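Undergrad: attaching a predicted model along with its sequence, questions to come.
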Amino acid sequence: MRQYEDTYQHKGMRRRLVNELKEKGITDERVLDAINTVPRHFFLDSAFDKIAYEDRAFPIGEGQTISQPYTVAYQTQLLQIKKLDKVLEIGTGSVYQATILAELGAWVYTIERQKKLYEKNKQFLFKSKYPNLKFFYGDGFEGLQPYAPFDKIIITAAAPFIPPKLVAQLKVGGYMVIPVDEGENQRMLRLEKLADGTLREEAFEQFSFVPMLTGKND
């Protein structure tokens, strides 16, 4: 079984990463503190240990990636997480994004459609630190109706459209952060659900995500 160690060297690399994120425009100190606290190398194969804190994505299997730290920080900052927020995450992947949200004090309900990743994540020892992190195997387009409504929803894959079932599961006044569009790049949107059920849309930078797919992959 892999032994998880967080050395002074790892902590130093995290501090450098945080400074790099500041230079790139991340301003939310709570988000930066969470990035500085959570050991990203725990979420990667040990072969990536020396480069785990480079600001780039890495493969994690099943055609998926652990997102670039800047992307994680950017989406998290847009969500404006408050302690005890109930957050739905679509696309568990490596669990890194979900753990950042849990470190911020949110109750995180995260869905993964890849059965192998879901099973692997259930065995992840580090998650025992975060009882506020709940794992589900399912179709992200369906959301988690039994646990709705959610204060915040984050989608960590490129959505071809805004999924109506997720909008229905968002609280009035809540935010959804979602990269939308097919193709190489997506627009990062923040949607606020208004009292009449419509959405107020804000568009931000462009990013590149793996596509959000329907169904489950056994």
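TA: Structure received.

Undergrad: hey, let's count contacts and neighbours off CA atoms from now on
TA: Will do.

Undergrad: quick one: the strands in this structure?
TA: Per DSSP state E, the chain carries strands over the ranges 58-61, 64-66, 86-90, 107-112, 133-137, 150-155, 170-180, 186-193, 199-207.

Undergrad: from the rest of the structure, what touches the last one?
TA: Among residues not part of strand 199-207, those counted as contacts by C-alpha atoms under 8 Å, 6 or more residues apart in numbering are 71, 179, 185-194.

Undergrad: farthest-apart pair in these, please.
TA: Asn185 and Leu194 (27.7 Å; C-alpha to C-alpha).

Undergrad: quick one, which of the contacts of strand 199-207 are buried?
TA: Neighbour-count burial (16 or more other C-alpha atoms under 10 Å) applied to the contacts of strand 199-207 gives 71, 179, 185-193.

Undergrad: any idea which of these is closest to Gln114?
TA: Pro179 (19.7 Å).

Undergrad: OK, contacts around the closest one?
TA: 155-159, 186-189, 207, 209.

Undergrad: how about Thr99?
TA: By C-alpha under 8 Å, 6+ apart, the neighbours of Thr99 are 38, 127, 130, 133.

Undergrad: second one coming, line it up with the first:
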Amino acid sequence: MKRTWLLLLLLAFLGLRGGWFPAAGLCQDGMDVMEERRLAMVAEQIEARGVSAPRVLEAMRRAERHLFVPDSQVPFAYDDRPLPIGHGQTISQPYIVALMTELIRPQPPFKVLEIGAGSGYQAAVLAELVEEVYTVEIIAPLAKWAEARLAAAGYENVMVKQADGYYGWEEHAPFDAVVVTAATPHIPPPLIEQLKDGGRMIIPVGSRFRVQQLVLVEKEKGELTTRNMLPVRFVPFTRGDDAGVR
């Protein structure tokens, strides 16, 4: 009897908090609670900070961030912060995902290259907005994770490749836009070459121990222009030897 009362108290506590039951894959009140949190995230963390493109805001409302984090992080999926996804990597803060997406000005016919698939969340947001997404992840378990999560979420227009993202994905170039989700000391030349004329790239530039800048790169008639958008902190760009890739 005592155990029963303890269990009921625990369930009541979880219910008040919109608790999550990983084994069932559902929150206490079904998807309604997660949807409510997602809508609040967009309104309070993203739109309130100046991201205004209607299609980007709608994509952020539709892409279910809680599907792209480990079970232990699901209760925090719509918090205003990055979250760990294992292997020393993180899923970016929702505002940064939205801002980077808005800055490339995605259009329905676009073909977009993402470097650093991570958990697959940024690719999911892009997939809501463009025709094709090609995402490269150097860490094999994360590449498998992202591919499985994207497929389970119903995204059929995302292709995942396990490889060194420094070299992009040449066979599918050129790309209308490139999104890089790890900080690199310089912009990799192959990514510049694979960016279509008139295209945009968003990339964090800098080292792990210094202030990084989120840089917008525009390519016009073969010439590049760059603009520092804001200081950021991303995980470092991993190369082949660092990830055990040869």
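TA: That came through fine. Everything numeric here is computed off the predicted structure, so don't read it as measured data.

Undergrad: care to give me the TM-score?
TA: Once superposed, chain against chain, the TM-score is 0.94 (TM-score structural alignment, normalised by the length of structure 1); 217 aligned residues with a C-alpha RMSD of 1.7 Å.

Undergrad: distance to Arg200 of structure 1 and neighbour count added to the contacts of Thr99 of structure 1, as JSON lines?
TA: Below are those laid out as JSON lines (distance: C-alpha to C-alpha, whole Å; neighbours: other C-alpha atoms under 10 Å):
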{"residue": "Val38", "distance to Arg200 of structure 1": "32", "neighbour count": "17"}
{"residue": "Lys127", "distance to Arg200 of structure 1": "34", "neighbour count": "17"}
{"residue": "Tyr130", "distance to Arg200 of structure 1": "32", "neighbour count": "14"}
{"residue": "Leu133", "distance to Arg200 of structure 1": "29", "neighbour count": "21"}
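
Undergrad: rewinding a little: so which of the strands of structure 1 is the most packed in?
TA: For these, the largest average neighbour count (mean count of other C-alpha atoms under 10 Å) is found in strand 86-90, namely a mean of 27.

Undergrad: what range in structure 1 does stretch 98-107 of structure 2 sit on?
TA: The aligned range for stretch 98-107 of structure 2 in structure 1 is 73-82, by TM-score structural alignment.

Undergrad: in the longest helix seen in structure 1, what's buried?
TA: Secondary structure assigned by DSSP state H gives helix 8-23 as the longest helix of structure 1. Buried residues in helix 8-23 of structure 1, counted by 16+ other C-alpha under 10 Å: 10-11, 13-15, 17-18, 20-21.

Undergrad: for Arg187 of structure 1, which non-adjacent residue is spatially closest?
TA: Gln206 (4.7 Å; C-alpha to C-alpha, 6 or more residues apart in numbering).

Undergrad: go on, Leu195 of structure 2?
TA: Nearest to Leu195 of structure 2 is Phe175, by C-alpha to C-alpha, 6+ apart, at 5.1 Å.

Undergrad: how about the contacts made by that neighbour?
TA: 110-113, 194-196, 199.

Undergrad: can you redo the residues you listed as a markdown table with distance to Leu83 of structure 2?
TA: A markdown table is the format used below for the contacts of Phe175 of structure 2 (distance: C-alpha to C-alpha, whole Å):
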| residue | distance to Leu83 of structure 2 |
| --- | --- |
| Phe110 | 29 |
| Lys111 | 27 |
| Val112 | 24 |
| Leu113 | 23 |
| Gln194 | 30 |
| Leu195 | 30 |
| Lys196 | 32 |
| Gly199 | 30 |
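
Undergrad: still on that earlier bit, the residue nearest to Leu195 of structure 2 matches what in structure 1?
TA: Checking TM-score structural alignment: Phe175 of structure 2 goes with Phe150.

Undergrad: and Lys161 of structure 2, by the same measure?
TA: Using TM-score structural alignment, Lys161 of structure 2 pairs with Phe136 in structure 1.

Undergrad: its match contacts Val108, correct?
TA: No - using C-alpha atoms under 8 Å, Phe136 of structure 1 is not in contact with Val108, being 10.7 Å away.

Undergrad: can you give me how far the longest helix of structure 1 is from the chain middle?
TA: Relative to the chain's own centre, helix 8-23 of structure 1 is displaced by 19 Å; criterion: C-alpha atoms, centre = their mean, to the nearest Å.

Undergrad: now the residue nearest the centre of structure 1. Nearest residue, chain neighbours left out?
TA: With distances taken as C-alpha atoms, centre = their mean, structure 1 has Gln97 as the residue nearest its mean C-alpha position (3.3 Å). Sequence neighbours aside, Val72 is the residue nearest to Gln97 of structure 1 in space, at 6.0 Å (criterion: C-alpha to C-alpha, 6+ apart).

Undergrad: what residues are up against the residue lying closest to Phe135 of structure 1 once chain neighbours are set aside?
TA: Distances taken as C-alpha to C-alpha, 6+ apart place Thr110 nearest to Phe135 of structure 1, at 5.3 Å, with adjacent residues excluded. Taking C-alpha under 8 Å, 6+ apart as the criterion, Thr110 of structure 1 is in contact with 88-92, 98, 133-136.

Undergrad: from Ala48 of structure 2, how far out is the aligned residue in structure 2 for Leu189 of structure 1?
TA: Matched across to structure 2, Leu189 of structure 1 falls on Val215, judged by TM-score structural alignment. From Val215 of structure 2 across to Ala48 of structure 2, the span is 22 Å (C-alpha to C-alpha, to the nearest Å).
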